[in-house]
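[1] Have a look at this fold, sequence not included:
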């Protein structure tokens, strides 16, 4: 197996190992020009080529793989699988907890086997930023930030204690405490190095992360993307991530933005273009003369939205803009010199005169971009701002007609399953109008031939005042999320707009929940230095936290009066946020229509109070002389924004804020935290529990065995996604997970979500295959997490309960599926839960690549029906008993191409076929022989101690 980022692990077949002198320091490097053909590659593939050169081991990473990337055919469909070894791993707190739980468990296991627990550490540096747990409960007041952080600690104390223990116990693992910033912003401002140096070897900085918007680092020239927990754990433990050499889409930027057009407008335009073009599974690489005109913060904004395009990465090469940003954010001059020298030596420095070959081409003249928003439910549905009112009136019909239950929209998200496709959401959403103008009201606009008439709802509140709510009312205006909230141009643009509005006497509408959640504490510093906080606060945009908040659904509750009116009258109200996701049901359960907009437009909509508004024709109010005020009257000029950036931002802000970034505030430092090199698991914890992966594990792997007498846990159709398999969303009363929590003294109000309880395998197993839309064909016309339990006469039972009964009788399990099994997001618990339920094999028509690999990583063998065959064509109905022979051939160090499956029906008749073994690489075979990737790594650690 690859030994991570240790240069000495390379076979160096091409003689690429060399040295690079920078100043008075010398670094070992792997020269790309040692391999013919690499000079013409796009920047992103050069990064991959160097990665393969440096980690060549002759088994998983071979000379053939290096030649395959050097001879990359831009026009070919991806077919060559390679093993990519990231320099580091970055995690957020929801998805990072299980990774650290597993690492803590490995320490105990290695101790039980006579090894040294202290030697169990990440083999690649890992950083975890706690940013997903803050909720904007309080807003519009000076103490909102302090109170929200207090509540966050109350809700998440157990998890935070565990993570703080991990911070002290593990080498190469650091935790950025709550209230610091958003993971991706902390990454580009501090953690990312662009060129990494370790053990004297210099190489490109690459990182995979347990959040889909890890791609924000692409703006800095750092390749990487969001992955599931198992891939992240593998990378953290020095194992490579499997991938296909991708197609690369060249995105040419030309021209300059017009005045009044923001980075957000560019991003929404690019999102729309790339969604239409089709870039799923591809790299996008920006090039052309226009690249030099794109500030780094805007590049990061574009990189951040890669999951919304559907691409794996959206990257900018290294150039002077990269170096200037690194200098501004406080990186050392030695680091800057290394980045520039390395990039130029390796042909990775952006040169507009030398255009690489790309698989596909697309072009945008930045002068064509106009102010835009996107909505009401998808980031790619861009609307030009001057058409927004018309678009709202067109869309509102879909939200006030017949009572159709709203579904969560499928996320293209590698890891963020806080708000999954699987769960239904209440058919309530906010609409809010407020001031009616000289045009017809939103209510009249919403009443069509099929529409349901409603009239505005009058509200009288001691706190909020007296007003009317109507369809389209903006009830949430949130400057939130990693995409925009540290981009100085749009953040200072928003603050200057607020200043101009206040000076004109404008105010936000009383029904709007206004929140400000910057991605970095540096924003607070430059707001203070520019003297702009008072204006934002005057409009209600007080600091509520440094974290994801509204964009991941942590918007907090609406004021009671607003929520009641919305629900009682079934109003379709709206949210406007500066984030990247606006799927139905994601932002707030009361809000049906969600729009993405730049931070200045978020404030503009808070002033307007309704989506039923035309900023060109409708005035926002009047000044003290009675003159009408329009958006154009308060929109800051580019010169004002540029001058404020120059005056208000300096390097010291970054060096000060990141000087003690891992230290945390008094709350963090005073958390009662266990000490010692192994974790003291609390028996009564319902959040963090020791998983059973290593229970009874011997130092040497036992031989793998054939499968005898297995029963079918689930018979599934085509396109079963990891959302169908993995536990996600709210924990529903009456389910096995809820029953477990209740038996441990947890009240219904404290169930929380599967996401927050990822560190407790007992909860997660009970939620595996429990999706309410899963259709198990063992049952007729039943959806949800049910099966037939053949230990109990074939009676219907929860999948978890049946699996427990099978385990008690020593009966192994199989799952049968159709085409594209495990497609969608690569959720780690889709594989972990499958394994812990006792499933030994999954037999399908075809697999999604990453889920197939994850199953092997958890000791489950993926098998495929013979070409052209399926469960239906073989007349398998799931009542059979399965014997699978030929697996034992793996004990001889070889992977069989097929194994023999015999399915015996209740009447004794048999169906026999040869299933294709989908263990595709030598590394995967090693994992499977060891019972899983964690067991493989643990035994290797034991051998090297």
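    Yes, it's here. Predicted model, so just to flag it, every value in this text is computed and none were measured.
[2] CA atoms for contacts and neighbours, from now on please.
    Fine.
[3] Which residue ranges of the stretch 751-900 of the chain form strands?
    786-789, 795-798, 813-816, 839-844, 861-864, 881-885, 898-904 (DSSP state E, counting those that start in this stretch).
[4] Identify whichever of those strands lies nearest to residue 346.
    Nearest to residue 346 among these is strand 861-864 (39.9 Å), distances taken as C-alpha to C-alpha.
[5] by contact count, what packs against that closest one?
    Contacts defined by 3 or more C-alpha pairs under 8 Å, 6 or more residues apart in numbering; DSSP states H and E place strand 861-864 against strand 839-844, helix 849-857, strand 910-917.
[6] Switch those over to TSV; also include mean neighbour count.
    Below are the helices and strands packed on strand 861-864 laid out as TSV (neighbours: other C-alpha atoms under 10 Å):
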stretch	mean neighbour count
strand 839-844	24
helix 849-857	25
strand 910-917	17
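[7] Now render the strands of the stretch 751-900 of the chain as a markdown table, adding distance to residue 579.
    Compiled in a markdown table, these are given as follows (distance: least, C-alpha to C-alpha, whole Å):
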| stretch | distance to residue 579 |
| --- | --- |
| strand 786-789 | 37 |
| strand 795-798 | 38 |
| strand 813-816 | 39 |
| strand 839-844 | 38 |
| strand 861-864 | 38 |
| strand 881-885 | 49 |
| strand 898-904 | 48 |
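[8] Indicate which one of the ones you listed is closest to residue 57.
    It's strand 861-864; of the strands of the stretch 751-900 of the chain, that one is closest to residue 57 (C-alpha to C-alpha) at 24.8 Å.
[9] residues making contact with the closest one?
    840-846, 852, 855-856, 915-919, 928 (C-alpha atoms under 8 Å, 6 or more residues apart in numbering).
[10] another one to put next to it:
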């Protein structure tokens, strides 16, 4: 549909003999309208409004409001953003396609046209989350893991093959290609999009939303993109604009250059630390200034990737010569590159290092001040200078073990920089050394702090040649010195794309990584999402028999509790070369600046400084080993897949034939007895608390993820359906089966429900039973459901931080939860709750469950929700919990979100809208 074009913005742009239509930003003029000084990201939103102006969802007043944006004001203006495309990964993509398949049936049942349920925007799904590190440390590991992956996921892959043929505008990148964000960065992202419109080529900025919170990785290319829940993504796929408030924008000025010995990981952990402390949840972050040109594109992508770790919606880098160099390196066509240059320059989207747009807030970083860093042991924003890693670890393990520690070790003080000596000196951990022998005869000594997983994995770093080459060079130097990994360490290399192994081969570094056990295990997101696979059996036994606090080191972006491996209590993020270094050391209880990694073949101590490659060495290898033909060849036929993929039997037809005995893909219950019109919303009365939770409860705590514990409700269900424990697979792989996912919601082994003190995991108290005994959250929820008792969740600050997991909201609603009352929310999860018809409420400022005296034993009434039936969004509702009363803030932030809630969720809202269209 053509724009109303109130500002007569449609013009022509000639590039290399090709003429394009485009909507000029400088056509928006008038008193108080200043387009030139808008931040780059808001300029792209402005173009989006100009192009989609229809007088309804987008009006001329919306365009004026954005052009007149006041950086000092709090967000209060809603706009409708229409992304150019949608990106999915398979964990979140499978349930999205399941929902679309179910919506087709619901549409037909209501007398509508099921073909209306079809993606209107291009959708690209990358299968990258299913490979598990079952096999490692061998030349055959990759082939073996792929074989197991197909055996485990045959049903899911056949279902996605069906979706590729049943839905228009839907493409699938098969397994074994790479991580969705790296494929997006290296191939899928256009930077400037084009489409045919009535015989003319229309050019406009590439924008996308993705069902993974790390979608902002392509912000490094100048692409406005962010993570949304699967529910929101489905609406975008069906042509619904995404409602959003015009955000505040934080300008982050970069100056100087990175010092020798630091990496992109050190930079991103520093920025994550700064922005999390500053507070950027729900805001745009934009990098500008003279230092931007000194940041390579891969480093920009690494920074963008970490946006959810510090809470911003996007972390934008403007387009410049570095953008074009990267596009050329990764095999984009000359015509596309020239279009990007011409379009960016014509629209004021080209970076001017001297230009300072108007920003809501400003931060500044001199790149020369960045120091080597890691983060952990359980949050990515908890940055630790590498020089303080040993005492920091000892403090963390003391906190973990409590009184089970020895007297303070004087050596700890020496390992602190003078300015960082703690006022309370951390004691050394109690020595619990356990000696044992592996099946291959290797002698092991395991203790608190022993590194049992060392993984080069995740989109954060495996897209970055500088840190990947540094890891390869460090491995080469280590092998040449005669070092080897400690035998208790499970090592793995899971690159973001096949290009990485191509340039390792070309650089001659593969044999050295293999020698240290970093053999290729797969192309995909492995350890970072909990697909680390089983530990070495004897190691696992030693950990469990002696209750050891062991460590994983990974080049990832997530290290939340219980995420990496259920037997590993401490997890540290770091650069790929440091992952290799800690695999050599075998412990976190080491000062890498002062203590040797081991002894070389000559019997002499080898220190990190002896094998750390210089920036010049790294750059020299990059210049010789990486070329654009590697990217062109690697992505030449990216959607075709290998013989395994092409030979999969594929179901046919426009409607999916559900299999009653399937444990992977089942018809979801969201549209059962759906009426053409929604029923009025009601207040919540007689509700019980299902869980009372503290601060920083992540979607990892809420949504089922990682391995399925053998004694869990989900395991019971699978075994009742004749699935053997060795075939359980992961929760993520079973997201297309709501029965498994309900049973795994709030079942994280590290969840601490204050309603059931003394327990850890998915437990609560069941007030439908005499004495309110402790029960699993799933079993208690079934009893509440049978008794028609609604449920609420009480939580602290930053509720729902972490990955954009739609099942954190889907599982919540299917357990019977009607409302969540928290101190604050992370953006995506709050949106997802509303997308599933759950009311997000917020405690009054400065108050929480503790200050109000809530124990979780109370019966809750929530009054005032019915105002939504009169098209009013109540600012507050009255909450009565026994004798306690307070007013909770209603976190319905836009009129569109109010529509979703009234309809029982965004899918029901979209379905009814398409039915009447």
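    Noted; the coordinates are in hand. Predicted, not measured: the structure shown is a model, and the values here were computed from it.
[11] care to give me the TM-score?
    Superposed pair, TM-score by TM-score structural alignment, normalised by the length of structure 2: 0.85. Supporting alignment: 884 aligned residues with a C-alpha RMSD of 4.3 Å.
[12] Now do the helices in the stretch 651-800 of structure 1.
    Remark: helices assigned in the stretch 651-800 of structure 1 by DSSP state H, counting those that start in this stretch are 651-658, 666-669, 722-725, 736-743, 761-767, 799-808.
[13] try the stretch 251-400 of structure 2
    For the stretch 251-400 of structure 2, the helices defined by DSSP H, counting those that start in this stretch cover 264-278, 297-305, 307-310, 321-329, 334-346, 389-401.
[14] Just send those helices back as JSON lines, with distance to residue 843 of structure 2 and mean neighbour count too.
    Formatted as JSON lines, those follow (distance: least, C-alpha to C-alpha, whole Å; neighbours: other C-alpha atoms under 10 Å):
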{"stretch": "helix 264-278", "distance to residue 843 of structure 2": "22", "mean neighbour count": "22"}
{"stretch": "helix 297-305", "distance to residue 843 of structure 2": "31", "mean neighbour count": "27"}
{"stretch": "helix 307-310", "distance to residue 843 of structure 2": "23", "mean neighbour count": "28"}
{"stretch": "helix 321-329", "distance to residue 843 of structure 2": "44", "mean neighbour count": "19"}
{"stretch": "helix 334-346", "distance to residue 843 of structure 2": "44", "mean neighbour count": "18"}
{"stretch": "helix 389-401", "distance to residue 843 of structure 2": "29", "mean neighbour count": "20"}
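[15] mind giving me TSV with the ones you listed and columns for distance to residue 630 of structure 2?
    What follows is the helices of the stretch 251-400 of structure 2, written out as TSV (distance: least, C-alpha to C-alpha, whole Å):
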stretch	distance to residue 630 of structure 2
helix 264-278	23
helix 297-305	16
helix 307-310	29
helix 321-329	9
helix 334-346	16
helix 389-401	38
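[16] Need the winner for burial among the helices of the stretch 651-800 of structure 1.
    helix 722-725 (a mean of 26; mean count of other C-alpha atoms under 10 Å).
[17] Could you find the counterpart of residue 349 of structure 2 in structure 1?
    Counting by TM-score structural alignment, residue 349 of structure 2 corresponds to residue 348 in structure 1.
[18] Please apply the same query to residue 180 of structure 2.
    With TM-score structural alignment as the criterion, residue 180 of structure 2 pairs with residue 183.
[19] Now do the host helix or strand of residue 580 of structure 2: which range of structure 1 does it align onto?
    Element membership for residue 580 of structure 2 (DSSP states H and E) is helix 576-585. Mapped onto structure 1 using TM-score structural alignment, helix 576-585 of structure 2 spans residues 599-608.
[20] Ok, which of the strands of the stretch 751-900 of structure 1 comes nearest residue 757 of structure 1?
    With distances scored as C-alpha to C-alpha, the stretch of those nearest to residue 757 of structure 1 is strand 795-798 (20.3 Å).
[21] And the contacts of the closest one?
    If you take C-alpha under 8 Å, 6+ apart as the criterion, strand 795-798 of structure 1 is touched by 736, 779, 785-789.
[22] closest to residue 719 of structure 1 among the residues you listed?
    Of the contacts of strand 795-798 of structure 1, the one sitting nearest to residue 719 of structure 1 (C-alpha to C-alpha) turns out to be residue 785, at 16.8 Å.
[23] That closest one reaches residue 772, doesn't it?
    Yes: between residue 785 of structure 1 and residue 772 there is a contact at 6.5 Å, judged by C-alpha atoms under 8 Å.
[24] which neighbours do these two share?
    Counting by C-alpha under 8 Å, 6+ apart, nothing touches both residue 785 of structure 1 and residue 772.
[25] More neighbours: which of these two?
    residue 785 (25 against 15; other C-alpha atoms under 10 Å).
[26] any idea what sits nearest the equivalent of residue 371 of structure 2 over in structure 1, other than its immediate chain neighbours?
    Using TM-score structural alignment, the partner of residue 371 of structure 2 in structure 1 is residue 370. Among residues not flanking residue 370 of structure 1 along the chain, residue 261 sits closest, at 6.0 Å (C-alpha to C-alpha, 6 or more residues apart in numbering).
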